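> model this:
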Amino acid sequence: MRCSKISRKTSETSIELSLNLDEPGRGKIDSGNAFLDHMLDLFQVHGGFRLDLTCKGDVEVDMHHSMEDIAIVLGQALVECLGDKKGIERYGFYFVPMDEALSRVCIDFSNRIGFVWNVKLPAAMAGGIEASMFEHFFKSLAENARMNLHVELFYGSDNHHCLESIFKAFARAVAMAVAPGRNKNAVPSSKGVL
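From the prediction side, this is the model:
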């Protein structure tokens, strides 16, 4: 069973997160912001994972510290769940349309950090969060999951739809990458290690 439980406590946030890649379920999510809760719920539902999250953060300032620390812990949980990555597909990619919006997410659980954010959101805010924070969220997630993560938004006129498309595409790309690979007994690398 590929699962992880991680706690993180700083002067800005207190986080409890558990992730299970192999038992789908609707975990409880309380990030401190209803819109981010919705996006993280999309991740678990469309990825076929179970995510339980509680974050008590300094939301009276803004969502910056909470989003950054949630991304850090989620990335660490992915690393812990995947271990040496033996038997996984490793690569994942997905296109998701959401009404007028279309995005694509490509990932590689390579143990190397690469991040591309080719996204121009149409409005400055989404669900009470500065739109620029979503780039920071995914960058922090990529760094802590030690993955290549390329996120592209081709078009869209509504921030909610654009971000929903991105989170769903991310979920499906992760699901593809962590699925059983063609060689179940080997690390998916010519080096023999990731």
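> switch to C-alpha atoms for all contacts and neighbour counts from now on
Will do.
> Quick one: list the elements packing against the strand or helix carrying residue 69.
Assigned by DSSP states H and E, residue 69 belongs to helix 64-82. Helix 64-82 sits against strand 3-9, strand 13-20, strand 50-57, helix 132-145, with contacts defined as 3 or more C-alpha pairs under 8 Å, 6 or more residues apart in numbering; DSSP states H and E.
> I have a second one here; can you model it like the first so I can compare?
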Amino acid sequence: ICAIDLSGRSCLGFDVAIPTQKVGDFDTELVEEFMLGFCRAAECTLHFKQLAGTNSHHIIEAMFKALGRALKQAVAIDPTCPDAIPSTKGSL
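Have a look, this model is predicted:
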């Protein structure tokens, strides 16, 4: 599961267990480092929670796909309220 808040504050919640240290030549510990860097640069709060999975490649792939979908939803304009800002605080 991935949740994102474009809050202007960077924070990462990372409840994911990647079982291997490498996928091919890629160090899997870099996934958390990338997500932390993303949060800092985007000034967003990002939470990941792993529900299942044992294959490191598939876990990482699912994380990036979930991030893309969450980000798309977070910035989407609601067609029923096209002039509304998609935020409970009234700003992005």
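> Which stretch of structure 2 lines up against the helix holding residue 69 of structure 1?
Under TM-score structural alignment, helix 64-82 of structure 1 has no counterpart anywhere in structure 2.
> Spit out the contact partners of the aligned partner of residue 21 of structure 2 in structure 1.
Matched to structure 1 by TM-score structural alignment, residue 21 of structure 2 sits across from residue 124. By C-alpha atoms under 8 Å, 6 or more residues apart in numbering, residue 124 of structure 1 lies in contact with 130-132.
> now the helices and strands packed on helix 64-82 of structure 1 in TSV, with mean neighbour count?
Shown next, in TSV, are those (neighbours: other C-alpha atoms under 10 Å):
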stretch	mean neighbour count
strand 3-9	16
strand 13-20	19
strand 50-57	21
helix 132-145	21
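> Take those and write them to JSON lines, including distance to residue 168 of structure 1.
Converted to JSON lines, the helices and strands packed on helix 64-82 of structure 1 look like this (distance: least, C-alpha to C-alpha, whole Å):
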{"stretch": "strand 3-9", "distance to residue 168 of structure 1": "21"}
{"stretch": "strand 13-20", "distance to residue 168 of structure 1": "17"}
{"stretch": "strand 50-57", "distance to residue 168 of structure 1": "14"}
{"stretch": "helix 132-145", "distance to residue 168 of structure 1": "13"}
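> picking that back up, and the contacts of residue 124 of structure 1 as a markdown table, adding distance to residue 8 of structure 1?
Formatted as a markdown table, the contacts of residue 124 of structure 1 follow (distance: C-alpha to C-alpha, whole Å):
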| residue | distance to residue 8 of structure 1 |
| --- | --- |
| 130 | 24 |
| 131 | 25 |
| 132 | 24 |
